[in-house]
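Novice: 3D model of this:
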Amino acid sequence: MSATMDAAPGKPGPALGPIVETAGLVHRMWLIPMRDAYFASKLTTEEISEKSRCNGVKRLTSKGKVSELLRGAGAEGYPRWYRVLALHDVLSPSDLPLDRLKNLWIRGAEEAGRKASWIEGCLNDVKGQAGATSTGQPVIFPARRVLRARTVVLVVLSLVFTMTVGLVAYSEYLNLNNDIRSIDEGQNLVEVRAYIRVRPPTDTRNTLRVQLSRDVPVDLFSNTAVGRRESARAHDVLFLACRGRDDFLIAGTSYRVKEHWLKEFSTALPEDLNALPLCGTQEPSASTAPQG
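Specialist: The predicted structure follows:
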């Protein structure tokens, strides 16, 4: 039977009017099969009202409510789920199973501008009644599926970002606080425990400026730390004040760097290194405080 028919042959009472023009597209998608089932049933709207009882209570309170429901009319503009479910229970349209009806009803409610709280409230009203879901699982609406998917993506991205920042911070911590590592110095492994921070001395006269091409170990000789091995960072600029037997003193500090490191991994020329005075014989000059 066509859903555009106003009445079926043999049905008593006034003919059922057409679907109202204000009914949305998705609303019509579930309403038309309902109307087809109504015309095929030969039931009157009053009989449908009587058959809509659940636990002795009529869910479709009058034939007028049934007529409104089948036309997509009514003061609410879009019917509540319990009314639609009651009509489905009575008519049982073969081409509109309950799960499809529920999905279309939810989409139609969204199309009609109903809020998710209204939709969820309508579905919760019929839990435990005929046709209600028995799984107890929360209802997820199409619009909410998108929101939930976006939320999951944002959470994952946030976790990835946090982990990345944490790894970078931890890596920097290892560099600055010196996770113990080793440098191959001939046949020996030399532990490098920290990077030093060297600032230029206030007076760079009588010093030799060199720039490192890689990390280079340095030794600290002071009253509080004898023989502590640390490291100068690649691309650091050092100012050498004087030379010892096989090392050079970094101006303004108590740090010394081995000659072979400078010759291999810095801009220093052998003749410039040899031109530096022996430590203890150079003229005093202004310098910065020892740094570490």
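
Novice: for the rest of this, base every contact and every neighbour count on C-alpha atoms.
Specialist: Noted.

Novice: wait, what's in contact with residue 256?
Specialist: Contact analysis of residue 256 by Cα atoms under 8 Å, 6 or more residues apart in numbering lists 218-221, 247-250.

Novice: so which helix or strand takes in residue 183?
Specialist: strand 181-185 (DSSP states H and E).

Novice: just residue 151 next, same as before
Specialist: helix 142-177.

Novice: okay, angle between that helix and strand 181-185 too, please.
Specialist: Calculated by axes from the mean of the first three to the mean of the last three Cα atoms, to 10 degrees, helix 142-177 forms an angle of 50 degrees with strand 181-185.

Novice: distance between the ends of stretch 227-243?
Specialist: Distance between the two ends of stretch 227-243: 17 Å, counting by Cα to Cα, to the nearest Å.

Novice: now do the buried residues in that stretch.
Specialist: Using 16 or more other Cα atoms under 10 Å as the burial criterion, the residues of stretch 227-243 that qualify are 228-233, 236-243.

Novice: of those, which is the nearest to residue 189?
Specialist: residue 229 (11.9 Å; Cα to Cα).

Novice: can you classify that closest one as helix, strand or coil?
Specialist: Following DSSP: H, G, I helix; E, B strand; the rest coil, the label given to residue 229 is strand.

Novice: once you drop chain neighbours, what's closest to it?
Specialist: Closest residue to residue 229 apart from its sequence neighbours, by Cα to Cα, 6 or more residues apart in numbering: residue 219 at 4.8 Å.

Novice: return the residues in contact with the one you found.
Specialist: Taking Cα under 8 Å, 6+ apart, one finds 227-230, 255-257 in contact with residue 219.

Novice: how close does the nearest residue to residue 211 once chain neighbours are set aside sit to residue 98?
Specialist: Excluding the flanking residues, the one nearest residue 211 by Cα to Cα, 6+ apart is residue 237, at 4.4 Å. Using Cα to Cα, residue 237 is found at 78 Å from residue 98.

Novice: another sequence for comparison is provided below:
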Amino acid sequence: MSNSLNLFEIAKKSRMVTLIFWFLIASFFADTNGFGSRVIIMDVGQGDAILIQDSGYNFLIDCGYDDAALYKIHSYTQFGNNKIDILIISHPHYDHIGGCLDIIDRFDIGEVWINDVDYELIEWEVLRSLESVRLVEKGDVVSTDNLLFEVLFPFENGEMVGNNVNNASIVLLLESEHNRVLFTGDAEAPVETLLLNEFNLRMEKDDSSFKIDLLKAGHHCSKSSSSQSFLQIINPDIAVCSAGLDNKFNHPSPEVIDRFELLGIDYHITFLDGDYIFDL
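Specialist: This is a model prediction of the structure:
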């Protein structure tokens, strides 16, 4: 009997050691330190949800329309790391904020960045009422040791071009030592035109191009965004269309894909390629 108990205890301890070993392995590979700085444009169907990670920091742009983003984020974050340092809401359409209430319920949110425009949606009213809300506009920045985030639009908080809430989207520039990434929400050609004026001023001042390495293309690659003049100036190496399979809007637009191909821009579509991961 004693020998049987000893063997049982040995087997029990062996299983425990094995579990601890695999837990540590999983934690290492889920640790953002193991991957360095990266952008993850998550495949969440017909919506947007983008996770940006750097040395333990987590930044989230939009939440998709359901709980898909919640589970994706868990798969990319270290076990026990339930902090999202900044949640950036590009604009209040449901396919960008429908999953936010689940996320703010499960994660510790540092700040919530919004462009405070009027829009009737319960999720938007909840987000606007949070104590951690920050109303952002052109020139607002935040940085880590490796990354710099800069708001390019709205020029003033509460700004919307025309009556289309897509054109209230926060446009964000992310810079690392080697790369520039542009996040445009659902901003359409009228906002792109305003941004081109800003980019031209910067190029004149710095006597350099405004080259973008990765573009999260506007409005799910609708024909109303990613105008040819805009693409020619920012000249992205890669563009990503966040869109759902068989969506009713027929995103991405064939016209936009044609523009990418004409300009030699490598493009990825989330419903075909899944999550797109870009190392910064």
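
Novice: drop the TM-score for these two in here.
Specialist: The TM-score (TM-score structural alignment, normalised by the length of the second structure) is 0.25; 105 aligned residues with a Cα RMSD of 5.5 Å.

Novice: for the stretch 151-280 of the second structure, which segments count as strands?
Specialist: Ranges of strands within the stretch 151-280 of the second structure are 171-175, 180-183, 214-216, 238-241, 266-269, 276-279, based on DSSP state E, counting those that start in this stretch.

Novice: in a markdown table: those, plus mean neighbour count.
Specialist: Shown next, in a markdown table, are the strands of the stretch 151-280 of the second structure (neighbours: other Cα atoms under 10 Å):
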| stretch | mean neighbour count |
| --- | --- |
| strand 171-175 | 22 |
| strand 180-183 | 22 |
| strand 214-216 | 25 |
| strand 238-241 | 23 |
| strand 266-269 | 18 |
| strand 276-279 | 15 |
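
Novice: so of the contacts of residue 256 of the first structure, which ones are in strands?
Specialist: 218-221, 247-250 (DSSP state E).

Novice: hang on, the earlier thing: redo the strands of the stretch 151-280 of the second structure as CSV? Include distance to residue 203 of the second structure.
Specialist: Shown next, in CSV, are those (distance: least, Cα to Cα, whole Å):
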stretch, distance to residue 203 of the second structure
strand 171-175, 15
strand 180-183, 15
strand 214-216, 18
strand 238-241, 21
strand 266-269, 24
strand 276-279, 25
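
Novice: nearest to residue 190 of the second structure, out of these?
Specialist: Closest among the strands of the stretch 151-280 of the second structure, using Cα to Cα: strand 171-175, at 12.9 Å.

Novice: from residue 264 of the first structure, how far out is residue 270 of the first structure?
Specialist: Here residue 270 of the first structure is placed at a distance of 10 Å from residue 264 of the first structure (Cα to Cα).

Novice: all the strands of the stretch 1-150 of the second structure, residue numbers only.
Specialist: Under DSSP E, counting those that start in this stretch, the stretch 1-150 of the second structure gives strands at 38-41, 50-54, 57-61, 83-88, 108-114, 133-135, 141-143, 148-153.

Novice: residue 216 of the second structure is nearest to which of the ones you listed?
Specialist: strand 38-41 (8.1 Å).

Novice: related to what we said a few turns ago, give me the buried entries from the ones in strands among the contacts of residue 256 of the first structure.
Specialist: For those, a burial check counting by 16+ other Cα under 10 Å picks out 218-220, 247-250.

Novice: quick check, nearest of those to residue 157 of the first structure?
Specialist: The nearest one, if we look at these relative to residue 157 of the first structure and count by Cα to Cα, is residue 218, at 42.3 Å.

Novice: please name the nearest non-neighbouring residue to that closest one.
Specialist: Closest to residue 218 of the first structure by Cα to Cα, 6+ apart is residue 257, at 4.7 Å.

Novice: just say helix, strand or coil for the one you found.
Specialist: Following three-state DSSP, residue 257 of the first structure is assigned to strand.

Novice: right, and it touches residue 221 too?
Specialist: No. If you go by Cα atoms under 8 Å, residue 257 of the first structure and residue 221 don't touch, sitting 11.1 Å apart.

Novice: residue 27 of the first structure and residue 143 of the first structure, how far apart?
Specialist: Distance from residue 27 of the first structure to residue 143 of the first structure, by Cα to Cα: 17 Å.

Novice: these two: which is more packed in?
Specialist: When neighbours are counted by other Cα atoms under 10 Å, residue 27 comes out ahead of the other of residue 27 of the first structure and residue 143, with 21 against 12.

Novice: spatially nearest residue to the more buried one (excluding sequence neighbours)?
Specialist: Nearest to residue 27 of the first structure is residue 108, by Cα to Cα, 6+ apart, at 5.0 Å.

Novice: quick one: that neighbour is in a helix?
Specialist: Yes. Counting by three-state DSSP, residue 108 of the first structure is part of a helix.

Novice: hang on, it packs against residue 31?
Specialist: No. When contacts are counted by Cα under 8 Å, residue 108 of the first structure is not listed as touching residue 31 (10.3 Å).
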